[in-house]
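K.L.:
The following comprises the amino acid sequence and a computationally predicted model.
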Amino acid sequence: MARYRTATALLLCAALPLAGCGGAQPPGEPRVPSAAPPSASGSAAEAVAVPGEPRDVATGLDVPWSVAPLPDGSALVSERGSARVLLVEPSGSVSEAGTVEGVRPEGEGGLLGLAVPADFADGDHVYAYHTAAEDNRIVRMPYSDGTLGEQEELVTGIPRGANHNGGRLAFGPDGLLYAGTGDAGDRALAQDTGSLGGKILRMTPEGEPAPGNPFDTLVYSYGHRNVQGLAFDPEGRLYGIEFGQDAYDEVNLIEPGGNYGWPEVEGAGGGGDFVDPLLTWTTDEASPSGAAYAGGSLWVAALRGERLWRVPVSGGEAGAPEALLTGEYGRLRAVAAVDGGAALWVTTSNRDGRGEPAGDDDRVLEIPLTE
């Protein structure tokens, strides 16, 4: 029997990014695409890659939340509760690079996202997002010879809560740092452009608002419930992956200054002032966390859905998503493209209090991609 078990998702919205779907979207009514999705062969620039057999890279980890690949083929991996940053080698060797100071794990909070710039070299900074005693923060630390140096705070005052802390970090092709945040359980924050909660933030590597940001602040887009996935395609488009409440999780194509509707809208159908998602899943199919682009597709890790979603994307449109690894490894948390996009590293999250861990959980899996 093939290891991969494939299922068809409810493709609720796969429209042009600015057109939206129009009309209300009541729970339980799947939405038919209003534009033809990309073909199975993907765009002319890049064919859709085929995933191979997963292998364990590292096991016995404690809620690995984020993976930041390094140029030598290794990666830095954050552990949510321990606040440790681990150096994981492709051979499976695991060592501790350091511990992020001031982390206060609670509920969904702790040491969350990691990121390094595309031109990272030994001695450059590693960036981390973490939950502190009173807020969420973005910090950076120099990294050299497998060891983290002194910590520097860049952004403070991101609302924190037991849930909805966001936490994903990603460097864009513009060299700027992007961060996904959550509403921290206070819905009104998402629509308040003066708050850092329920937003995607865009900043310089020093933590200052990026030139050209729509509100002359760190805020790049708003109206988000809980952004835990950020990924860029080869044309520089930014996709934000967002937890829904009871009905729909979302994949959004992010526009500067865009209002993505929460809490007024969950899923598509806002129209007017709100940007509709490219596609949605029901929350039991996904509860999506990390995301990466590789081989013509977005790859999205699902926690409650316990699967890896492959979403073909081309020209800012999304094709029909495909479910892989359904139920085989439990809750999936992070996805990162490694080896120039020739493989994915995916982490499990079965020790986060909501899963059923096996004896060797949590783990980092490697999935090769071939065209």
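P.N.:
Sure thing, it's come through. Numbers count the residues shown, from 1 in each chain.
K.L.:
Going by C-alpha atoms from here, please, whenever you check contacts or count neighbours.
P.N.:
Noted.
K.L.:
how about the helices of the stretch 51-200 of the chain, start to end?
P.N.:
For the stretch 51-200 of the chain, no helices turn up when DSSP state H, counting those that start in this stretch is the criterion.
K.L.:
What lies in contact with stretch 360-371?
P.N.:
Contact with stretch 360-371 is made by 47-64, 295, 341-351, as judged by CA atoms under 8 Å, 6 or more residues apart in numbering.
K.L.:
Tell me where the stretch 251-371 of the chain has strands.
P.N.:
Ranges of strands within the stretch 251-371 of the chain are 279-282, 288-294, 297-302, 307-314, 317-318, 322-324, 332-338, 343-348, 364-370, based on DSSP state E, counting those that start in this stretch.
K.L.:
any idea how far the shortest one is from the chain center?
P.N.:
How far strand 317-318 lies from its chain's middle: 17 Å, per CA atoms, centre = their mean, to the nearest Å.
K.L.:
for the last one, same thing?
P.N.:
Average the C-alpha atoms of strand 364-370, do the same for its chain, and the two points are 17 Å apart (CA atoms, centre = their mean).
K.L.:
likewise the second one?
P.N.:
Between the mean C-alpha point of strand 288-294 and the mean C-alpha point of its chain there is a distance of 5 Å (CA atoms, centre = their mean).
K.L.:
Comparison target below:
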Amino acid sequence: MDTTRTTGAGTRAPARARRSRRTCSAIGLAAVAALGLTACSDDRAATGPDDSAGQRSTASPPADLAAGQLAPDGRTTDVVSGLEAPWSVVPVGDDGDAFISERDSARVLELAADGSTREVGTVEGVRHGGEGGLLGLALHDDDLFVYSTADDGNRIERYDLTGDTGSYRLGEATTVIDGLPANTFHDGGRIAFGPDGMLYASVGDAGQRSEAQDRDSLAGKILRLTPDGEVPDANPFAGSPVWSLGHRNVQGMGWAEDGTMFAAEFGENRWDELNVIEPGENHGWPEVEGTGGEDRGFVDPVQQWSTDEASPSGLTVIGDTVFVANLKGESVRAVPVSDPSSSTVYFQGEHGRIRTVLPGPDDTLWFVTNNTDGRGDPRDGDDRILSVPLTTAR
């Protein structure tokens, strides 16, 4: 799972020990030498789809799929492999180009449509540790926004991008907001621009549970800002960037075509959540986990899952379907926008931990594995971005 659960009153359950990177055996090195390749090093480069046999799987939609809902339908293929703890992926245009953040190295990579990668730059001052590091990315007006952990707290910066496809570089950085609550766990970290052109950011409770209920604290919140970091006039609390509160650790946000905002949230020991977000609403943490808070003035999730089957991270909405990446659940979940209380699970256990989902080119879904972040079981070629065709039920 991605975020440390707790057992009992204030006792943290031990996270899985960080795994050592695999090393090549003598036989493996001989085979690599014979092929004239370089691999199995700590500094290995990401490789395109032709350079790895990949971890193939096939998905098919259920027979009772609701009309209009999208579903994976076909064989997965590798878009790129050999990534190190990837966290966020944002498309650049419609042809398969994208930017990738690597949590621990603080590198931003440019992914080309042919599957090759190159370094765009390294975000300065990133403090790596636990769940912290270089996290969310978002593009807006040719600027790249990045969410990262620094010595004095979490922050969002805006980078001028220089160059063009195949030659992008990180230019000058401007701080949008800093001093956000930070810890080695519960750092939130997802940023996205909504249909209103505003910047939304998820901030975890950073281990300060009670502050999720404090409107004067930014811990355990979803924030809404202008691209320059100002507080929009239409925010629910005058002068405050807080858009919603009572969150533990939101890591997925997205909007349906009708403007409905969805967010995926890590619970503690019992329930992970899918929430519909409205301005000013309180989602209950830490007073309530999962459903059961409406009588106390809190907003219940539209769907909940046991923590063992979910640990939801990235989220995207394509057409009438919400797709959610699951870390401990090792799956991609599809939820109808029209009936968000139901869902269908795909790829369970087939690719390990899934961190991020996003629309791919040509009616595909991309999803990103996260097996090299110290809590997964890396497989040959991990981590990777995979692509699968999408079909629409009729």
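P.N.:
Right, received. Where do you want to start? Keep in mind that this is a model prediction, so the values were computed, not measured.
K.L.:
Send over the TM-score of the superposed chains.
P.N.:
The pair, once superposed, lands on a TM-score of 0.85 when counted by TM-score structural alignment, normalised by the length of the first structure; 329 aligned residues with a CA RMSD of 1.8 Å.
K.L.:
closest to Q228 of the first structure out of the strands of the stretch 251-371 of the first structure?
P.N.:
Closest to Q228 of the first structure of the strands of the stretch 251-371 of the first structure is strand 288-294 (CA to CA; 4.9 Å).
K.L.:
how close does the closest one sit to the second structure?
P.N.:
Compared with the second structure after fitting, strand 288-294 of the first structure deviates on average by 0.5 Å (mean CA distance after the TM-score superposition for the first structure).
K.L.:
Provide the aligned range in the second structure for that strand.
P.N.:
Using TM-score structural alignment, strand 288-294 of the first structure corresponds to residues 312-318 of the second structure.
K.L.:
What residues of that stretch count as buried?
P.N.:
Buried residues in stretch 312-318 of the second structure, counting neighbours by 16 or more other CA atoms under 10 Å, are found at P312, S313, G314, L315, T316, V317, I318.
K.L.:
still on that earlier bit, okay if I get the strands of the stretch 251-371 of the first structure as JSON lines plus distance to A132 of the first structure?
P.N.:
Output for the strands of the stretch 251-371 of the first structure, formatted as JSON lines (distance: least, CA to CA, whole Å):
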{"stretch": "strand 279-282", "distance to A132 of the first structure": "32"}
{"stretch": "strand 288-294", "distance to A132 of the first structure": "21"}
{"stretch": "strand 297-302", "distance to A132 of the first structure": "25"}
{"stretch": "strand 307-314", "distance to A132 of the first structure": "30"}
{"stretch": "strand 317-318", "distance to A132 of the first structure": "36"}
{"stretch": "strand 322-324", "distance to A132 of the first structure": "35"}
{"stretch": "strand 332-338", "distance to A132 of the first structure": "21"}
{"stretch": "strand 343-348", "distance to A132 of the first structure": "24"}
{"stretch": "strand 364-370", "distance to A132 of the first structure": "26"}
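K.L.:
Which among the ones you listed is found nearest to G180 of the first structure?
P.N.:
strand 288-294 (10.9 Å).
K.L.:
Show the secondary-structure elements that that closest one is packed against.
P.N.:
strand 227-232, strand 238-242, strand 297-302, strand 332-338 (3 or more CA pairs under 8 Å, 6 or more residues apart in numbering; DSSP states H and E).
K.L.:
Same list (those) but as JSON lines, adding mean neighbour count and distance to G146 of the first structure.
P.N.:
Shown next, in JSON lines, are those (neighbours: other CA atoms under 10 Å; distance: least, CA to CA, whole Å):
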{"stretch": "strand 227-232", "mean neighbour count": "27", "distance to G146 of the first structure": "26"}
{"stretch": "strand 238-242", "mean neighbour count": "25", "distance to G146 of the first structure": "30"}
{"stretch": "strand 297-302", "mean neighbour count": "28", "distance to G146 of the first structure": "27"}
{"stretch": "strand 332-338", "mean neighbour count": "28", "distance to G146 of the first structure": "18"}
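K.L.:
Make CSV out of the ones you listed and add distance to V126 of the first structure.
P.N.:
What follows is those, written out as CSV (distance: least, CA to CA, whole Å):
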stretch, distance to V126 of the first structure
strand 227-232, 17
strand 238-242, 21
strand 297-302, 23
strand 332-338, 16
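K.L.:
For Y178 of the first structure, find the nearest of the ones you listed.
P.N.:
Nearest of these (CA to CA): strand 227-232, 8.1 Å.
K.L.:
Provide the aligned range in the second structure for that closest one.
P.N.:
Going by TM-score structural alignment, strand 227-232 of the first structure lines up with residues 250-255 of the second structure.
K.L.:
Would you pull up how far that stretch lies from the middle of the chain?
P.N.:
That offset, for stretch 250-255 of the second structure, works out to 8 Å (CA atoms, centre = their mean).
K.L.:
Ok, stretch 224-234 of the first structure next?
P.N.:
The chain centre lies 5 Å from the centre of stretch 224-234 of the first structure; the measure is CA atoms, centre = their mean.
K.L.:
For it, measure first residue to last.
P.N.:
End-to-end distance for stretch 224-234 of the first structure, by CA to CA, to the nearest Å: 24 Å.
K.L.:
How about stretch 354-368 of the first structure?
P.N.:
For stretch 354-368 of the first structure, the end-to-end distance is 28 Å (CA to CA).
K.L.:
Stretch 187-206 of the second structure too?
P.N.:
Stretch 187-206 of the second structure stretches 6 Å from its first residue to its last (CA to CA).
K.L.:
Name the nearest residue to the aligned partner of R168 of the first structure in the second structure, ignoring sequence neighbours.
P.N.:
In the second structure, the residue equivalent to R168 of the first structure is R190, according to TM-score structural alignment. Nearest-residue entry for R190 of the second structure: G136, 4.7 Å, with adjacent residues in sequence omitted and distances by CA to CA, 6 or more residues apart in numbering.
K.L.:
What's that neighbour aligned with over in the first structure?
P.N.:
In the first structure, G136 of the second structure lands on G113 (TM-score structural alignment).
K.L.:
ok, that match to S93 of the first structure distance?
P.N.:
For G113 of the first structure, the distance to S93 of the first structure equals 21 Å [CA to CA].
K.L.:
thinking the match of R168 of the first structure is in contact with K221, fair?
P.N.:
No: here R190 of the second structure lies out of contact with K221, judged by CA atoms under 8 Å, at a distance of 11.6 Å.
K.L.:
Please enumerate the shared neighbours of these two.
P.N.:
Residues touching both R190 of the second structure and K221 (CA under 8 Å, 6+ apart) are S202, V203.
K.L.:
How about the contacts made by the most centrally placed residue in the second structure?
P.N.:
In the second structure, the residue lying closest to the centroid (CA atoms, centre = their mean) is G314, at 3.3 Å. Applying CA under 8 Å, 6+ apart to G314 of the second structure gives the contacts R190, Q251, G252, M253, A264, V324, A325, N326, R355, T356, V357.
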